[in-house]
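Novice: For reference, the sequence and a predicted model appear below.
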Amino acid sequence: MAQRFRGGLVAAAGTLTALVLAGHRLVPNWRGWGNTLDSALPWFGLVVPLLAVAALARRSRLATAGALVPAVTWGVMFGPAFVPAVRAGQPDLRVVHQNVNMANPDLAGTARALRAARPDILVAAELYDDPVLMNGTVDPAFAAEIDPDLPYRFPDNPGIAVWSRYPFVGRPKSVPGVPRSRWATIRTPHGRVNLYAVHLASFRPGERWVIAERNAQVEALAAAIRADPSPRIIVVGDLNTASTDRELRALTETLSPAAERAGSGLQFTWPATLPLVRLDHVLTRGLEALDSRVLPRSVSDHRPILADLRFPSGREAGAGR
């Protein structure tokens, strides 16, 4: 009997890991710990090699099966993120974003690094987002580096600053229920696109009201996207929401993550020194993702991200001018 069930502990551990991976959304979200579990899911892959070693040591078919089940589950969930999309051609829009950190002592250097990525649209969070201190403006040293290349700038900065190579149609507006947000239509040579720049509330496990505010802002943003009839939308910013967080589903029901579509890996962005989770995102509708990358770190606690986007084939050149 003992021989028959040799490796049972390994099998049980593997089965439990697979069940957590597959059924994480069923875990109650008490004080945000369900969201925290969601955010940690990619790291459950580290359990697989440990189980594999244990299975080899036990020399048991039961243990081997126990190691394979979570390996397959993890592969199904995260494997597609590592399959590069094969899309030829040049991008129509390059979007770059970074939470530059309010305590950044070298904003000019950070701006130069972002400018070197040659964005068509640049979104910067925490660029002095205190409306009393800065009167809703951006840091002059940062702006001096960006303005020459990207001449169109959102006129105010509620914690999210935006530059564009192409002009805006009308005055940018805020998203109801999302204080640090602005959206506007941008007129590009390839057609119009609605850009939503956002910096959602922080996520702190165990702090119920903070998490409730983040979750409410995710839903408010999702409601605005659902109500937007535009065929082409870009949402970019620090969403303080991991790619695997159950709350992000409210957005990904109608938008596609550029990183996932480009097949460029998990692309963690925070903390910058040793990224453990992706909090910064580019989500799109009606656009193709040719590339998505995490750029080298600068003086910030978040790493910058880049997304190369293309308007769908068959578009009318200059449509929407």
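Specialist: Looks like it came in fine.
Novice: For the rest of this, base every contact and every neighbour count on C-alpha atoms.
Specialist: Noted.
Novice: max-length helix in the chain?
Specialist: Longest helix in the chain, counting residues (DSSP state H): helix 208-227.
Novice: Pull out the buried residues from that one.
Specialist: Of the residues in helix 208-227, 210-211, 213-223, 225 count as buried by neighbour count, 16 or more other CA atoms under 10 Å.
Novice: hey, where'd the helices end up in this protein?
Specialist: Counting by DSSP H, the chain has these helices, from start to end: 8-22, 33-40, 47-58, 61-78, 107-116, 131-134, 140-146, 208-227, 249-252, 258-262.
Novice: Share the number of residues neighbouring residue 75, please.
Specialist: By other CA atoms under 10 Å, the residues close to residue 75 number 14.
Novice: check contacts around it.
Specialist: Under the criterion of CA atoms under 8 Å, 6 or more residues apart in numbering, residue 75 has no contact partners.
Novice: With residue 60 instead?
Specialist: Residue 60 is in contact with 6, 7, counting by CA under 8 Å, 6+ apart.
Novice: residue closest to the middle of the protein?
Specialist: Nearest to the mean C-alpha position of the chain, counting by CA atoms, centre = their mean, stands residue 281 at 2.3 Å.
Novice: correct me, but that one touches residue 236?
Specialist: Yes. Counting by CA atoms under 8 Å, residue 281 does reach residue 236; the two are 5.6 Å apart.
Novice: just to revisit the earlier point, can you tell me which of the helices of the chain is packed in deepest?
Specialist: Among the helices of the chain, ranked by average contacts under mean count of other CA atoms under 10 Å, first place goes to helix 258-262 (a mean of 25).
Novice: Comparison target, given below:
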Amino acid sequence: MVQRADSGTASRAGAAFRWAGRARGGDAEGRPGNRSAWVRGRVLAALAVLTAALLVCHGVVADLAGGPGSLLETFLPWLGLVAVLLLGLALLRRSAVALVALLLPVTAWTYLFGGLLLPGDGPGADELLVVQHNVSDENTDPAATARALADAEPDLIALEELVPPALTVYEKTLAPDYPYHAVRGTVGLWSKHPMSSTRLLDIRPRGIAEGWSRGLRTVVHTPRGEVAAYVAHLPSVRIGASGLASARRDESAGLLGEAVAAEKVRRVILLGDLNSTVDDHGLAPLTSRMNTARRGFALSFPAAFPVTRIDQVMARSATVGHIRTLPATGSDHLPVAARITLD
């Protein structure tokens, strides 16, 4: 009798242990390997929330020492791939909580970049087609580069890193289709329409020698009226042991933003290698005053495997429509072309 009682007690205790194990999300023996879908993948869920936070609050990172914010914002769209990777892992783990958490980065990414995936409208009668290209001071075939850009038949072509003797080649090759052009320092603009009031644009950061000249401003007389056109090449960003060195680029962007703010001509177009993406807080002096492309990613750098667009087209009192890349030239950048509707 004692043995049977002990056996019944053990049986009831074993049943209670198995029930408790299932309640905790384990298997019948209380092992954690078969946990509930709402318990598995909590680390993946946390990573999904972190990804969403970086997408939505990337500006907060901008204030941290070492400049990680600028680096994050340069590659911000690629956080979408992180969400895709987490989705695959969540499906593999059969984690419901991770799948629900992934709605956060997917929604944030779609809000920020989803519109860029939509197709652009067809060309309009009142549009200007513009091309922006850093042609590279090491380009071994400037004539072929010039012909490739002209084949796109844009109204305006902005070029950076113009150095002799390549500059002479660009001028000669583009002259038949672009009778108007202006060059200041290492930047230039070619136009099908007359230009006037061209001047050097001083965007030189402190500590840079006098010979540094990477900006110009001119007025283009289009069939729809005057447009102030700016061409700029901002300083490069360097990644070192102390972090991301973007101070000179940011200072130059500030000077350029002040020039745009003081511009008397209502319509303004900015074309240039800004060494920054439109999501980068370093370009806030410009993006706060001008609009950017509504359609298209147009990743332009490096040409061999483009991962970011640092070649920009912006406008004030005008709308930048679809932006796209053109075929590779002899440069380490891809050319970008955009359609601009004058308001």
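Specialist: Great, that's in hand. Note that the structure is predicted; figures quoted are calculated from it, not measured.
Novice: what's the TM-score for these two chains?
Specialist: Comparing the chains after superposition, counting by TM-score structural alignment, normalised by the length of the first structure, produces a TM-score of 0.87; 300 aligned residues with a CA RMSD of 2.0 Å.
Novice: circling back: okay, the helices of the first structure in a markdown table with distance to residue 179 of the first structure next?
Specialist: Converted to a markdown table, those look like this (distance: least, CA to CA, whole Å):
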| stretch | distance to residue 179 of the first structure |
| --- | --- |
| helix 8-22 | 33 |
| helix 33-40 | 22 |
| helix 47-58 | 40 |
| helix 61-78 | 33 |
| helix 107-116 | 23 |
| helix 131-134 | 12 |
| helix 140-146 | 22 |
| helix 208-227 | 9 |
| helix 249-252 | 18 |
| helix 258-262 | 24 |
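Novice: between the ones you listed, which one is nearest to residue 295 of the first structure?
Specialist: Nearest to residue 295 of the first structure, of all these, is helix 107-116, at 8.9 Å by CA to CA.
Novice: mean per-residue distance, that closest one to the second structure?
Specialist: When the second structure is overlaid, helix 107-116 of the first structure sits 0.7 Å from its aligned residues on average, using mean CA distance after the TM-score superposition for the first structure.
Novice: What is the corresponding segment of the second structure for that helix?
Specialist: Helix 107-116 of the first structure lines up with residues 142-151 of the second structure when matched by TM-score structural alignment.
Novice: and what of stretch 38-47 of the first structure?
Specialist: Stretch 38-47 of the first structure corresponds to residues 73-82 of the second structure when matched by TM-score structural alignment.
Novice: and the residue nearest to the centre of the first structure, what pairs with it in the second structure?
Specialist: Aligned against the second structure by TM-score structural alignment, residue 281 of the first structure finds its counterpart in residue 312.
Novice: what's the distance between its match and residue 15 of the second structure?
Specialist: Computed with CA to CA, to the nearest Å, the distance linking residue 312 of the second structure and residue 15 of the second structure is 68 Å.
Novice: cool, residue 149 of the second structure as well?
Specialist: From residue 149 of the second structure over to residue 15 of the second structure the distance is 78 Å, taken as CA to CA.
Novice: give the contact list for residue 223 of the first structure.
Specialist: Applying CA under 8 Å, 6+ apart, one finds that residue 223 of the first structure lies in contact with no residue.
Novice: how about it, what's its match in the second structure?
Specialist: With TM-score structural alignment as the criterion, the equivalent of residue 223 of the first structure in the second structure is residue 258.
Novice: Check which helices and strands the longest strand along the first structure is in contact with.
Specialist: For the first structure, the strand that runs over the most residues, judged by DSSP state E, is strand 178-188. Applying 3 or more CA pairs under 8 Å, 6 or more residues apart in numbering; DSSP states H and E, one finds that strand 178-188 of the first structure makes contact with strand 160-164, strand 168-175, strand 191-199, helix 208-227.
Novice: start and end residues in the first structure for stretch 218-238 of the second structure, please.
Specialist: With TM-score structural alignment applied, stretch 218-238 of the second structure matches the range 184-204 in the first structure.
Novice: how far out from the middle of the chain is that stretch?
Specialist: Taking CA atoms, centre = their mean, to the nearest Å, one finds stretch 184-204 of the first structure lying 13 Å from the centre of the chain it belongs to.
Novice: what's the answer for stretch 54-71 of the second structure, then?
Specialist: From the chain centre to the centre of stretch 54-71 of the second structure is a distance of 14 Å (CA atoms, centre = their mean).
Novice: Equivalent analysis for stretch 292-308 of the second structure, please.
Specialist: With CA atoms, centre = their mean as the basis, the mean position of stretch 292-308 of the second structure lies at 7 Å from the chain mean.
Novice: Give me the contacts around it.
Specialist: Surrounding stretch 292-308 of the second structure, the residues in contact under the criterion CA under 8 Å, 6+ apart are 74-75, 115-120, 277-278, 309-311, 313-315, 319-325, 328, 331-336, 338.
Novice: Mind giving me the PyMOL command for buried ones among these?
Specialist: When burial is assessed using 16+ other CA under 10 Å, the buried subset of those is captured in PyMOL by this command:
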select buried, resi 74+116+277+278+309+310+311+313+314+315+319+320+321+322+323+324+325+331+332+333+334+335+336+338
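Novice: Can you tell me the closest non-neighbouring residue to residue 169 of the first structure?
Specialist: Once its chain neighbours are removed from consideration, residue 169 of the first structure has its nearest residue in residue 185; the separation is 5.3 Å (CA to CA, 6 or more residues apart in numbering).
Novice: so how far is residue 219 of the first structure from the one you found?
Specialist: Shown here: residue 185 of the first structure relative to residue 219 of the first structure, a distance of 21 Å by CA to CA.
Novice: ok, now residue 44 of the first structure?
Specialist: Distance, residue 44 of the first structure to residue 219 of the first structure, using CA to CA: 27 Å.
Novice: Against residue 9 of the first structure, how distant is residue 16 of the first structure?
Specialist: Residue 16 of the first structure sits 11 Å away from residue 9 of the first structure when distances are taken as CA to CA.
Novice: just residue 306 of the first structure next, same as before
Specialist: Between residue 306 of the first structure and residue 9 of the first structure the distance is 44 Å, computed by CA to CA.
Novice: With residue 52 of the first structure instead?
Specialist: Look at residue 52 of the first structure and residue 9 of the first structure: by CA to CA, they are 13 Å apart.
Novice: again with residue 100 of the first structure
Specialist: Distance, residue 100 of the first structure to residue 9 of the first structure, by CA to CA: 46 Å.
Novice: swap in residue 286 of the first structure?
Specialist: Residue 286 of the first structure sits 48 Å away from residue 9 of the first structure when distances are taken as CA to CA.
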